[in-house]
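J.: After the sequence you'll find the predicted model.
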Amino acid sequence: MLKSLLLAINNWRANQNSQRNFLIYCSVLVGLVGGFAAVALKYMVHLMEELSRHIAASVPYHYSFLFLPALGLLLTVAYQHLINRDAIQKGIGSILVNIKKNKSNIPYNNAYSHLISSSLTVGFGGSSGLEAPIVCTGAALGSNVGRFFKLSNYEKTVLLAAGAAAGIAAVFNSPIAGVLFALEILIGEITIPTFIPLLIASATGVVVGKLLHSGQLFHLVTEGWLVQALPFYIVLGVLSGLIAVYITKVAENLEKGIFMKYNRYTRAIAGGLLLGILILLFPPLFGEGYHYLQAILNGNMEMLKEESLYADWLSEPLVMLLFIAALVLIKIVATGITLGVGGNGGTFAPTMFTGAFLGLLLAYGVNQTGLIHLNTSNFIAVGMAGALSGVLHAPLTAIFLIAEITGGYLLFIPLMVVSAISYIIARVFSTHNMYWQALIHEKEIYPDQDYSMLNDIQLDTLINRDYTALRKDMPIQELYNILAGSNANIFAVLNADGYLDGVIWMDEIRKHIFKDNSTQGVIGDFMVSPPAIISYNQPVSSVMNVFDHLNVWQLPVVKDRKFVGFISKSGLLNQYRQVFIQQHKSNDIFARPDSH
């Protein structure tokens, strides 16, 4: 019944509706399901937190910190291994890979597996964030909606980004930040045809979130900022840029994995116990830590003492200052351990946490000198934006996200100053944001190559099957006769079964003709192995990488080890140009008023 209904909708779309309007309808649908997913994740995490509290009630309070994260990580790993069968694709980097190399196709499994696994990780105290899982969930929902309706790769990419925007917007109640995140991080460009569906999906996600889960993430009371504090905001911008570099480096190294010589369950338990020790020493590391951020935004420093083993010591300003500095440096370490042993989460919330405590560190430290009084709440809010801007290389997302979630619109100038300085400093140390940087180091993808359009091309359409096959034992004189009627620059040398023995380059034969003026010898004497062999099922983006790396213009293609023809770089570039033109024509369709 449901399948028939969906097929009927698909047929109606194909026959009755314009391309532009249908993408907008789809963006509403993606916004709805993305909003529902965000709300579901919030409730699931709340449920896991309640469960962990009941478990912790049976042991002395502080010591529950030791084993709860290990239990959550163990459950996460067990779910991923035994139920999910390791089909989950973690992290925002995986979305970028799917956009660039997999035609924006994300397995449907990712539309729900992130909700379950991340709630187990964070609900039991794993020191990571929920933003990356909800982005992955929304992106998977958008991708699969586009796939079902057989939309183009461009349209699937837009819906994928729309799902991510809806998820972020619903989690933070911040529609503009959701749109900017999708544009700055996932798509990388801002165009009106892309912006409108993202805006609709983001707004829809926020509406769903408000209806089903009301409440602002943070509440910031501010009367504005003082010009006298501007030098300190500049200092905060510099520190934010440096801490962003630190976050990127530590996260990249730890997320590769720790305790790798052990099996996954042993790693989860060992990593969980190590994390538990850190949380025992520094309780604000437990979970996302957002309730601690709200406490310090309200000026409630006592919250940092309540669960600490050395609460009395923290009454001393110097000890409190050292404690805050330790949180700034250790939060990302705790996150790296959480993710490195199999937990599911992200570094978005930990980055905000680190930036918030960096702002607190600066303001609290300056206030202790008595030289000037800084508004600690303002510096906490602006510090979050500075850290996000430097780590994500997305200053617009950082500015509007913090302004929206805190209500700190009066802080736009400090937000702009700190975010800009942080971004500039982070760019000095790394050209790309942390997601791209990890992928580049792993040689997955490169941001200056448009894999999405390359992979729109079918390799089969590029193969030149009009070739003359040579044999190794063929006299060279026969090749000369062939050359008289051919303008080919490369020839395939095949055996009796059609397998490729090697190739003959025209340039080499030409040297032989003019150097020796000889007709002696056989093809095998001049045959060479090709610098690379292209597989018939190889993605076109990978083929382009081979051409660029080897600096050649033609390569042989084989299917099931048998030679099928040649592919040329010039033909590939020409086809890429046609796809580029076609895609921009599609963009024009969305930019023009509907003709229907």
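T.: The structure has been received and is ready for your questions.

J.: From here on, just use CA atoms for contacts and neighbour counts.
T.: OK.

J.: okay, now the closest residue to Tyr63 other than its chain neighbours: neighbour count?
T.: In this structure, Tyr63 finds its nearest non-sequential neighbour in Leu280, 7.2 Å apart by Cα to Cα, 6 or more residues apart in numbering. Leu280: 20 surrounding residues under other Cα atoms under 10 Å.

J.: Could you measure from Leu280 over to Leu239?
T.: Distance, Leu280 to Leu239, using Cα to Cα, to the nearest Å: 27 Å.

J.: I'd like the next helix or strand past the helix or strand containing Leu74.
T.: Following DSSP states H and E, one finds Leu74 within helix 64-78. Next helix or strand after helix 64-78 toward the C-terminus (DSSP H and E): helix 92-101.

J.: Can you spell out which helices and strands pack onto the host helix or strand of Thr157?
T.: For Thr157, the host element (DSSP H and E) is helix 153-172. With contacts taken as 3 or more Cα pairs under 8 Å, 6 or more residues apart in numbering; DSSP states H and E, helix 153-172 sits against helix 19-56, helix 131-148, helix 175-181, helix 192-212.

J.: Which elements pack onto the longest one?
T.: By that I understand helix 19-56. Packing contacts for helix 19-56, counted by 3+ Cα pairs under 8 Å, 6+ apart, involve helix 64-78, helix 113-123, helix 131-148, helix 153-172, helix 192-212, helix 569-591.

J.: ok, structure two:
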Amino acid sequence: MINLRSPWRRHRWGIRLVLWGFGGLAGLTVVGFSQLASLSLDVFFSIYQHYWWSPFLLAPLVGMVTVFLTQRYFPGSQGSGIPQVIAATQLARQNQPVTRLVSLRILIGKIFLGCFALIGGFSAGREGPSVQVASSIMAIAHRFLPHARALRKTDLILAGGAAGIAAAFNTPLAGVVFAVEELGRRLETRTSGVLISTIILSGLVSIALLGDYQYFGRLSMHEQESFSIIPSLVVCAVICGLLGALFNFLLLWPQKSPHLSIWSWRKAHPVLFAGICGLVIATLGVLVHGASFGSGYGITKSIIEGHQSVNWAVPITRFLATVFTYFSGMPGGIFAPALSVGAALGYNLSHFLGGFSSAVPIMTLCMAGFLAAVTQAPITSAIIVMEMVDGHGLLISLMAVSLMAKAVSSRFGGELYQQLGHYFYQNTLASLPQSQPVSDTPVKEEATPSSK
């Protein structure tokens, strides 16, 4: 029997208004973040076009300043942002404070330092950071609920992360899938309806402001999926899976081997280490005429639309630039750079693989395959790529290559975001005072029709 006096029933519309209002605010903030990131990239490339040597000054200087400010004023904002959200949900389940990972301070640092890093040409994306930004907004929303126990903070952080993906990629469906597959692994029946509507609302705000566009343009192909493309699928999946496993190994290397001299030196001299990473990234970018600078959004869109070709070295330099950007310790995501690696890799593989009359489908498959190998979230990867390029005609192939690439990558190691999230969780928990905060566990109640 439904309890009409339950907190959820009494305050359901107040809760919905708070969630939808903050969900819209999250979408608006992510859109602003994307515009500021684009402006930062424009600044870098406008300087680089006039002075080819400028990255050797910009990258080390910007890297050192960014890491100094991150370490001094915004600890917890470094890296992708998705591991921090995973760690925050784990802390929230144990009724531990999460402000060191999702808060207004983190939001400010993630946006402005993440964009500042792009002025140095670092290979960083805004999509992972958008997850942490939106989660921070939804964590703040918990304070404004009419009844704090009607929804758990864990659920709001989860919804915020998915809303960030939905708004960043302009793909609401991918945001919902991402919430289930990568962040939370589950959505409770009692709260799923209102939380999913919050995620969709955030994506709709992005569509309303930026238009219903495809993130990397519109895929143009006339071939139908058939058995003839299976050999190409297998090759793409194996190569992307192996490279994704190597990528994950490198990103987890500092956490798994912290006592190595290089990582001990980085811990003692983080700002100087960031400057050295900047020099490496400048060298890699100049070698390939700028193809490995920035998030990779521009070059990936140009490749897919057929406006640009890349040589064999671009996937390697983009791969290494993203790794060194992560090593530097500055805020920045790996979603867009990973997709850029996949696109450049697919362009080169298309010269040797058959099954399609153009290179674009192979590039699209490698984008999904490499992203799935890195994140080990194959369904999310396939749907994100499908929605980004309007590639519904390749849906089965995208799913197949993502599942196979994930299977190959998982043979060599666990999930990147989950393992990084565990490190953030352990470090944050160890730094907290030994006191038990007041529980914010929701009141047990039966599901109501209006909450579904």
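T.: Cool, the structure landed. On a predicted model such as this, the values are computed, not experimentally measured, just so you know.

J.: Quick check: which of the helices and strands packed on helix 153-172 of structure 1 is nearest to Ile380 of structure 1?
T.: Closest approach to Ile380 of structure 1 among those is made by helix 175-181 (18.7 Å; Cα to Cα).

J.: What range does the closest one cover in structure 2?
T.: Aligned by TM-score structural alignment, helix 175-181 of structure 1 falls on residues 172-178 of structure 2.

J.: quick one: contacts of the matching stretch?
T.: If you take Cα atoms under 8 Å, 6 or more residues apart in numbering as the criterion, stretch 172-178 of structure 2 is touched by 162-166, 196, 199-200, 202-204, 379-380, 383-384, 387.

J.: go with 7 Å
T.: The set of residues external to stretch 172-178 of structure 2 that reach it, using Cα atoms under 7 Å, 6 or more residues apart in numbering, is Ala162, Ala163, Ile165, Ala166, Ile196, Ile199, Ile200, Gly203, Thr380, Ile383, Ile384.

J.: next one: stretch 317-332 of structure 1
T.: Residues outside stretch 317-332 of structure 1 that contact it (Cα under 7 Å, 6+ apart): Ile247, Ala251, Leu285, Trp313, Leu314, Pro350, Thr354, Phe357, Leu358, Leu361, Gly365.

J.: go on, stretch 236-247 of structure 1?
T.: Contact partners of stretch 236-247 of structure 1, identified using Cα under 7 Å, 6+ apart, comprise 332, 355, 359, 383, 386-387, 390-391, 418-419, 421-423, 425-426.

J.: mind running it again at 8 Å?
T.: With Cα under 8 Å, 6+ apart as the criterion, stretch 236-247 of structure 1 contacts 332, 351, 355, 358-359, 362, 383, 386-388, 390-391, 417-426, 429-430.

J.: mind listing the strands for the stretch 401-550 of structure 1?
T.: Secondary structure of the stretch 401-550 of structure 1, counting by DSSP state E, counting those that start in this stretch: strands at 469-470, 490-494, 500-505, 534-535.

J.: for the longest one, packing partners?
T.: Helices and strands touching strand 500-505 of structure 1, as assessed by 3+ Cα pairs under 8 Å, 6+ apart, comprise strand 490-494.

J.: Helix, strand, or coil at Pro556 of structure 1?
T.: Three-state call for Pro556 of structure 1 (DSSP: H, G, I helix; E, B strand; the rest coil): strand.

J.: Wait, it touches Lys569, no?
T.: No. The criterion here is Cα atoms under 8 Å, and Pro556 of structure 1 misses it with Lys569 at 11.6 Å.

J.: what about the two, which has more around it?
T.: Pro556 (25 against 19).

J.: Please say which position in structure 2 the more buried one maps to.
T.: Under the alignment (TM-score structural alignment), Pro556 of structure 1 maps onto nothing in structure 2.

J.: Kindly report the same for Leu483 of structure 1.
T.: Aligned counterpart of Leu483 of structure 1 in structure 2: none (TM-score structural alignment).

J.: that older thread, out of the strands of the stretch 401-550 of structure 1, which is closest to Thr266 of structure 1?
T.: Comparing the strands of the stretch 401-550 of structure 1 by Cα to Cα, strand 534-535 comes nearest, at 39.7 Å.

J.: can you give me the offset of that closest one from its chain's centre?
T.: Centroid separation between strand 534-535 of structure 1 and its chain, computed with Cα atoms, centre = their mean, to the nearest Å, is 29 Å.

J.: And stretch 377-387 of structure 2, by the same measure?
T.: Relative to the centre of its chain, stretch 377-387 of structure 2 is centred 13 Å away, using Cα atoms, centre = their mean.

J.: That stretch aligns to what range in structure 1?
T.: The aligned range for stretch 377-387 of structure 2 is 394-404, by TM-score structural alignment.

J.: Next step: the contacts of stretch 236-247 of structure 1 restricted to helices.
T.: Among these, DSSP state H puts 332, 351, 355, 358-359, 362, 383, 386-388, 390-391, 417-426, 429 in helices.

J.: Return the residue of structure 1 aligned against Ser136 of structure 2.
T.: Under the alignment (TM-score structural alignment), Ser136 of structure 2 pairs with Ala140 in structure 1.

J.: ok, that match touching Ser113?
T.: No. Contact criterion Cα under 8 Å: Ala140 of structure 1 and Ser113 do not qualify, at 10.5 Å.

J.: more crowded one of these two?
T.: Just comparing Ala140 of structure 1 and Ser113: by other Cα under 10 Å the higher neighbour count belongs to Ala140, 29 against 22.

J.: and that one, what does it touch?
T.: Ile106, Pro107, Tyr108, Asn110, Ala111, Leu160, Gly163.
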